[in-house]
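S.K.: pasting the structure only:
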C-alpha cells in the first residue's frame, strides 16, 4: 500500500476510534435523556450520536496529522 494512503488510513482510524469511545462515554453518562423514546429510536439516535463524534474526530485527527507531518 502506498505510504500516503497508509498514513491517512491509520490516522483517520485512530481518530475515529477515539471519537467512538468519546461518543459512547458521553451518551452513557446521561448527557442525552431519551427515556420516552422507543427502543428502535433510542438505538438509531445513539448510533448517529456516536457516528457524529467518530467522523468529526477522525477527520480532525487526520487533518492535524497532515498539517504537522514534516516528512
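M.R.: Great, that's in hand. Not measured: the values here are computed from a predicted model.
S.K.: going by C-alpha atoms from here, please, whenever you check contacts or count neighbours.
M.R.: Noted.
S.K.: point to the residue nearest the middle of the protein.
M.R.: What sits nearest the mean C-alpha location of the chain, by C-alpha atoms, centre = their mean, is residue 54, with 0.8 Å.
S.K.: and the helix or strand hosting it, how far from the chain's centre?
M.R.: Under the criterion DSSP states H and E, the helix or strand holding residue 54 is helix 39-68. Counting by C-alpha atoms, centre = their mean, to the nearest Å, helix 39-68 is centred 3 Å from the centre of its parent chain.
S.K.: another structure for you, compare them:
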C-alpha cells in the first residue's frame, strides 16, 4: 500500500505543478481579462484561476498515470 500512496502523491504533485505553470502562463498572457478589478480582487481571481488549472491537470495526470501503469 505505501508504494501506491507514493505513486499517487508524486503523480498528483507533478500534475499540479504543471497546472500551476500553465495557469500562470495563461494568466500573464492576458487570456483572462481582469483589467478593471481592484487589486485585492485581482489576486483572489488569479489564485482561483491558477488553482483551477492545478487541480484539473493534477487529477488528469494522476488518472492517466494510473490507467497506463503496467502492473507486471
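M.R.: That came through, no problem. No experiment lies behind these values; they were computed from the predicted model shown.
S.K.: fetch the TM-score of the aligned pair.
M.R.: Remark: TM-score between the superposed chains equals 0.96 [TM-score structural alignment, normalised by the length of structure 1]; 71 aligned residues with a C-alpha RMSD of 1.1 Å.
S.K.: before we move on, the earlier item: I'd say the residue nearest to the centre of structure 1 and residue 12 touch.
M.R.: No: the pair residue 54 of structure 1 / residue 12 is not scored as a contact, 9.4 Å apart, by C-alpha atoms under 8 Å.
S.K.: average gap between the helix holding residue 54 of structure 1 and structure 2?
M.R.: Following superposition, helix 39-68 of structure 1 is found to deviate from structure 2 by 0.3 Å on average (mean C-alpha distance after the TM-score superposition for structure 1).
S.K.: what packs against that helix?
M.R.: helix 3-28 (3 or more C-alpha pairs under 8 Å, 6 or more residues apart in numbering; DSSP states H and E).
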